[in-house]
Structure formats: C-alpha cells, structure tokens
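Engineer: Mind looking at a prediction? Sequence and model below.
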Amino acid sequence: MQAEEPVMDIAHLGHVELLTPKPEESLRFFTEVMGMTESGRQGDSVFLRGWDDYERFSLQLTASRSSGLGHAAFRTRSAPALERRLAALRAAGCEATPLEDNFGHGTGWRFRDPDGHPFELYWETEWYEAPPDRRPVLKNQPERYPARGVNVRRLDHFNCLAVDVRACRTFFERTLGFRCTERIELDSGEEAGMWLTATNKSYDFAFTREAHGVPGRFHHVTFALDSREAILQAADTFLEAGVFIETGPHKHAVQQTFFLYVYEPGGNRVEVAHAGARLVLAPDWKTITWTEAERRKGQAWGLQTIASFHTRGTPPLPDDEQP
C-alpha cells in the first residue's frame, strides 16, 4: 500500500501574540531582558523581533485585561498553498475569517482549533529591513547582534493547553498537514501531550493536557538561543533582573530541548531554549510515544517536573498563585 503524499503547505511558525495586563512592564522585559528589538506599534500592540527573524516581527505584545494567547500564526509556502489549507479547514467545518490591515503581513485568516485557541494563516509578508544603526556587517543576517540581555535569536515554538489533546492533534494533521514527531499516552489511553512539525525541525508547537478542564488556555512561548552555554548565561541575566525562574536550566526527555522557564511580568510563561542539531530528516518518521511510567521518571537527567508546569497556564485561574 502506497503511503499518502505528505502535505507541505505550511512553511513555518510566523509569530505569536501574547496578551498582557502589564504592557509597559512586559515590553521592558522583552526588550531589556530578552534583548528583542521593537519594530513597530499599531493600536494596543507593540511588535518585536529576535535578531535572526527574517520577518518584520515574531512577537506581538497586546495590552489586555488578562494574560494569555492572542493568536499564533503560520506562514504558508505560497498563495496557492494558503488557498488549499483554507479549503481543507472549510471542508472540516472550520470557519476561517479574513483580517486586513495587519502589521507586517498581508491578509490573515483567523480560525480556532477544537479547544478554542485562535490561529492564523497568511502568505504575504514584509521582510525586515534593518535601519542603518541596526544593519549587520554580514548581509545574510537580518539584523545586528543586539548584545543586550538574553539576546534572543528567533522565535522557536509555543505550547498550548488542551482539554482534548488527541482531537487537536488530528485536527492539525488533517487540515494543515502537520506531522506528529512525539506524543505522550497515559495508562488510561488519554493523550497527554503531542509535538507537531511542518518543517525539518523536530517540532513547531506542542499541546499538553489541561489539568482543570478549562479550554483555550496557553502554556508558554519559546525563543531560541545559540547554545547551552547561552541558556546558562540567561539564567544569570534573569537572576540579576529579578525575574522569577520556574524551572531549569535542564534538558527535556521529550524532544531533548535544553530549557529554562520564567514568567514575564504579564504572567505568561516564557522559555529560552537550545534544541541543538536535532532535526527530523526522515520523510517517513515514526512517531515516538512516551508512556506514563516513562514520563514519571522526570526530565532527561532526572529532574522531576514541578507541579506548576502541569497546572499553571494563562489566562490564570482564580486559585493560581502568582510568583
């Protein structure tokens, strides 16, 4: 039996919008501590970028009454690819609504996954043009190295919480063509985690189980640094800046990402990570499934996953403790 031809219409994760009830404090965190560059403002939003992001921005920071995910956006490989994915969404009974007048990119098509998280697809985009004082010597680099704070290189991935992880996985596989590289299945048969990719990266985003049965919540956004040593240096930078470190530095068992998690002032969890050279090059990659017993062993080198990692997300619940 011949394998079904893979769908490769999604190019990559383009940007993530974070909502924050403390917009000025959050902005200082991402510019001064994370080392990102402001690339523009529109309405209640500020748009930021890492120094190696090729698009105008990768993070949209929007003032809001609470924290959480505003939306996550994927760029398609072409205009026809966008039309094919929109047709697939409509065939699955999912409504996609066009949004015009977007900062840094063309028409964005908004839709929601089975858990209610907001997503966007787009094709037309604005490539970043560095002003003279930010122009690098190496012309194949979008922007000069900031030498400020953590020195975020680029947006890497994000993680949502979901009441039904399996339903969300099959939705993204069937409509957008994402591949599942790793997953967690509990003894009960419930799917507790899944990691999806549209590229040769081992994952572009993940979903893990929502502990309270509340749909549409957000776990974290992740930015890539250059090395493990950069993650260790980031820990010192966060310490000196008075930023609460939730867990790490350490190495995940799932996906083997070297990680460090903190909370930004608005309450959203932020990860800085180094994924090393781990790529998924096999076109017929076989999904790795982790059991409940295997995950109880903790992270790669034995660090136990702390309770808040499974229970805390944004928007916060009434009983959430703030660091």
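Structural biologist: Great, that's in hand.

Engineer: switch to C-alpha atoms for all contacts and neighbour counts from now on
Structural biologist: OK.

Engineer: so Ala253 touches Arg296, yeah?
Structural biologist: No: with contact defined as Cα atoms under 8 Å, Ala253 does not count as touching Arg296 (11.0 Å).

Engineer: Compare those two (neighbour count), which wins?
Structural biologist: Per other Cα atoms under 10 Å, whichever of Ala253 and Arg296 has more neighbours is Ala253, with 18 against 11.

Engineer: burial of the closest residue to the more buried one other than its chain neighbours, as a residue count?
Structural biologist: Closest residue in space to Ala253, ignoring its immediate chain neighbours: Ala300 at 4.2 Å, by Cα to Cα, 6 or more residues apart in numbering. Using other Cα under 10 Å, Ala300 has 17 neighbouring residues.

Engineer: one more structure, for comparison:
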Amino acid sequence: MPPLHEIAHLSHLELLTPRPEESLEFFTGYLGLTRTGAEGDSVFLHAWDDYERTTVKLTAHSTSGIGRTNLRAAGPEALDRLVSRIEATGRGLGWRDGDPGYGPTYVFTEPDGHEMGVYHESERYVPPSGLVPALKNQAQARPAHGVPVRRLDHVNYLGAEVVPNRDYARDTLGALVTEQIVLDDGNVAGSWTTFTNKGYDAVWTRDWTGSSGRLHHIAFATDTREDILRAADLALDHDVFIETGPHKHAIQQTFFLYVYEPGGNRIELCNAGARLVLAPDWEPVNWTEAERARGQAWGLKTIESFHTHGTPPVPDTAAAAVDRDLADSRVR
C-alpha cells in the first residue's frame, strides 16, 4: 500500500459543455466563480477561496461530460513516486504542459478511462483589483453575487465497474476508502475515497448503462447549510433546474442540493459540516441495499434520475430522452 497523502488534494478539472455561453453564465452568475482567463475553446474559472489559479476549466465541446481531473502531489518527490507507480500499471499517457499557472503534468487514465493528471508546480492565485480580500489568509474577496461557492469539493465518476477504480485509487494513488455501497450479491455499487482528511474527494458509482468514462456530478463546497438553502432560492431566479434537495445524505452526512448546469452536467452544492476522517487506519463503512432503500438521512427517497442521468448522454436510452427534454425545458 502506498503512503497516504502523497496527493495533497483534488485540484482543478475540465468540464465539457455544448452550451458554453449559458454554462459560463451559470458558473459566474449563479455559482459566483470568477473568470480569470481563456485559451482556445476554454475559459478558466476561480472559486473565491481556492489558493490556485483555476478551479474549473470550462471547455466548449460537442457534448457534455468531464475532461481531465487534476491532482496536486504533495511535493516533487511524491510526484516522482506517484508517476513511477502509475507507469508500472501501464496506464500512463506521458508528460504534458499544465494549464496556465501549472507546471508539467503527468497524464494517465484510471481503469474506466477517465483522464487524470498529477503535478506539483503551481502558481498562487493573485486577485485583481477590486477582489483583494480584507483578510490576508483568504484567496479572494467573497463575491457579493451568486451562491457563492468556496472551492471544488469532490467529483463523482460513473464507471462500468466500481472495484477496479476503487482499487486503483487506493493502491496506486494512495487514497483511503471511507464508505461504500455493497449490494446483496457482493458487488460494490459505489465507493467514496479521500486523498485528504475530508470524507471524500473522488467517488466511483456504477453506470447502469455499462458505459465508461462518464460523469455523475462535480460538487462545490459552501460555508454553511444556509448557503445551500439560499442557492435553492437563487436557482428559481436564475432558471436553474433543481433535480433534488435540499436534504441530507446518509452516506457521508452531506447537506446537499443537486442542479443541472445548462450544458447538462449535474452539479452538487454541498456542506459536510465539520466531519473529517482523521484515522489513518479507517475501515470503510459499508451500506447495504436495504439501508440504501430507506432513502436519504431524513427519509427523502432517492429520485430516479439520480440513477439514470449522467454525462455525456448515452444515445438511444430512455435516460437520454429525458435529458434532452430537460435540456429543452431549460432554454424555453
């Protein structure tokens, strides 16, 4: 088993959208991210307390989904060890130039085919005039509009199988498995892993279509539960589609709201309170089918689209038709 915390944290990721202008308005106007630059078909966005330059790279594309997820190594030596372990698995794609403000990035895929990158060199975010915070230990002044979200919290991937990705994250990247859904037949339907002392940074959920490389959702952290309640009210004013919530998960105990951005990607706004996983020998908490059938923490039943909607849509499925209908309704 590799040592814990050689990956310092989940850094920034690329989100693909077929509606770039509307998606940009969602991220800046509704979520309160700050636009920091552009390159080609991509726009770089910053959450107000992210110490690095980029939180989301929003890229115009023919469809929705996730591009590369970037992870920051704890140091140069940790990066070397991570790259050696990745190369030993045969999943490495090689070194690439990082996004603006980031050093050389070693790119690879996990078993389901999601593209990931690991790097160490990084420039600190410098706020422009007008966004300089009053408190010097804060990256940027808190925006006066939108939710606003503090940082990227986690990413939930859809995978054809969960266990190979869970094991890769644990055995190659040094993740700690914190919670899982274990079905009656022994199959794992979802696995929550962390690189830090948060409850989770990366999740793999089984894709009911059997497809590979899709996205369930990305999540942003808010300061308080009240921020999430406010986000629900703001969604009405911004014509943002609310899928489910506000409510509280049983798994990880996260207070949540799920919405769709105009490109079709599911976005979670979450607040996990003060719950941390500090035990280095933490044993995974397994949830059974019967326990999951009870719904969320306070009894809300899991909405059907939570099991069927993913991006990019899979052609010729009932879920894809529903997704198209939802997309059409959001632009009327």
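Structural biologist: Thanks, I have the structure now. The shown structure was predicted, so the numbers you read here are calculated from the model rather than taken from an experiment.

Engineer: What does the superposition give as a TM-score?
Structural biologist: The TM-score (TM-score structural alignment, normalised by the length of the first structure) is 0.97; 320 aligned residues with a Cα RMSD of 1.0 Å.

Engineer: Could I get the full set of strands for the stretch 201-323 of the first structure?
Structural biologist: Assigned by DSSP state E, counting those that start in this stretch, the strands in the stretch 201-323 of the first structure fall at 205-209, 218-224, 245-251, 258-263, 269-274, 288-291.

Engineer: could you dump those to CSV with distance to Phe178 of the first structure and mean neighbour count?
Structural biologist: Shown next, in CSV, are the strands of the stretch 201-323 of the first structure (distance: least, Cα to Cα, whole Å; neighbours: other Cα atoms under 10 Å):
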stretch, distance to Phe178 of the first structure, mean neighbour count
strand 205-209, 10, 22
strand 218-224, 19, 24
strand 245-251, 25, 19
strand 258-263, 23, 21
strand 269-274, 22, 24
strand 288-291, 15, 16
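
Engineer: who touches stretch 242-260 of the second structure?
Structural biologist: Contact with stretch 242-260 of the second structure is made by 179, 199, 225, 228-229, 232, 235, 240-241, 266-273, 295-298, 300, 303, 305, as judged by Cα atoms under 8 Å, 6 or more residues apart in numbering.

Engineer: how about Val270 of the first structure, what's its match in the second structure?
Structural biologist: Under the alignment (TM-score structural alignment), Val270 of the first structure pairs with Ile267 in the second structure.

Engineer: For its match, list the residues it contacts.
Structural biologist: His217, Ile218, Ala219, Phe220, Tyr258, Val259, Tyr260, Glu261.

Engineer: can you do 10 Å?
Structural biologist: 155, 216-220, 242-243, 257-261 (Cα atoms under 10 Å, 6 or more residues apart in numbering).

Engineer: Just flag the most distant two among these.
Structural biologist: Using Cα to Cα, these span at most 18.6 Å, a distance reached by Val155 and Ile242.

Engineer: Which helix or which strand is home to the closest residue to Ser191 of the second structure other than its chain neighbours?
Structural biologist: Excluding its sequence neighbours, the residue lying closest to Ser191 of the second structure (Cα to Cα, 6+ apart) is Gln180, at 4.4 Å. Here Gln180 of the second structure, judged by DSSP states H and E, is contained in strand 176-182.

Engineer: By how much does that strand deviate from the first structure on average?
Structural biologist: After superposition onto the first structure, strand 176-182 of the second structure lies on average 0.5 Å away from the residues it aligns with, using mean Cα distance after the TM-score superposition for the first structure.

Engineer: The first structure: matching residues for that strand?
Structural biologist: Using TM-score structural alignment, strand 176-182 of the second structure pairs with 179-185 in the first structure.

Engineer: Please apply the same query to stretch 119-138 of the second structure.
Structural biologist: Aligned using TM-score structural alignment, stretch 119-138 of the second structure spans residues 122-141 in the first structure.

Engineer: which parts of that stretch are buried?
Structural biologist: Tyr122, Trp123, Thr125, Tyr128, Ala130, Pro136 (16 or more other Cα atoms under 10 Å).

Engineer: Distance to Val214 of the first structure for those - can I get that in JSON lines?
Structural biologist: Shown next, in JSON lines, are those (distance: Cα to Cα, whole Å):
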{"residue": "Tyr122", "distance to Val214 of the first structure": "28"}
{"residue": "Trp123", "distance to Val214 of the first structure": "32"}
{"residue": "Thr125", "distance to Val214 of the first structure": "34"}
{"residue": "Tyr128", "distance to Val214 of the first structure": "38"}
{"residue": "Ala130", "distance to Val214 of the first structure": "42"}
{"residue": "Pro136", "distance to Val214 of the first structure": "45"}
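
Engineer: between those, which is nearest Ala72 of the first structure?
Structural biologist: Distances from Ala72 of the first structure to those, taken by Cα to Cα, are shortest for Tyr122, at 11.1 Å.

Engineer: Tell me how far the closest residue to Ala147 of the first structure other than its chain neighbours lies from Leu155 of the first structure.
Structural biologist: Spatially, and ignoring its direct neighbours in sequence, Ala147 of the first structure is nearest to Gly35 (7.5 Å; Cα to Cα, 6+ apart). When distance is defined by Cα to Cα, to the nearest Å, Gly35 of the first structure is 13 Å away from Leu155 of the first structure.

Engineer: Walking through the stretch 1-150 of the second structure, point out its helices one by one.
Structural biologist: Assigned by DSSP state H, counting those that start in this stretch, the helices in the stretch 1-150 of the second structure fall at 20-25, 76-89.

Engineer: From the chain's centre, how far out is stretch 136-150 of the first structure? Work that out for me.
Structural biologist: Its chain's C-alpha centre and that of stretch 136-150 of the first structure lie 22 Å apart, by Cα atoms, centre = their mean, to the nearest Å.

Engineer: and if you look at stretch 53-69 of the second structure?
Structural biologist: Relative to the centre of its chain, stretch 53-69 of the second structure is centred 11 Å away, using Cα atoms, centre = their mean.

Engineer: For it, which residues meet the burial criterion?
Structural biologist: Buried residues in stretch 53-69 of the second structure, defined by neighbour count with 16+ other Cα under 10 Å: 53-61, 63-69.

Engineer: which one of those sits closest to Arg170 of the second structure?
Structural biologist: Looking across those and measuring by Cα to Cα, the closest to Arg170 of the second structure is Thr69, at 16.6 Å.

Engineer: Surely the closest one touches Gly113?
Structural biologist: No: between Thr69 of the second structure and Gly113 there is no contact under Cα atoms under 10 Å: 11.7 Å.
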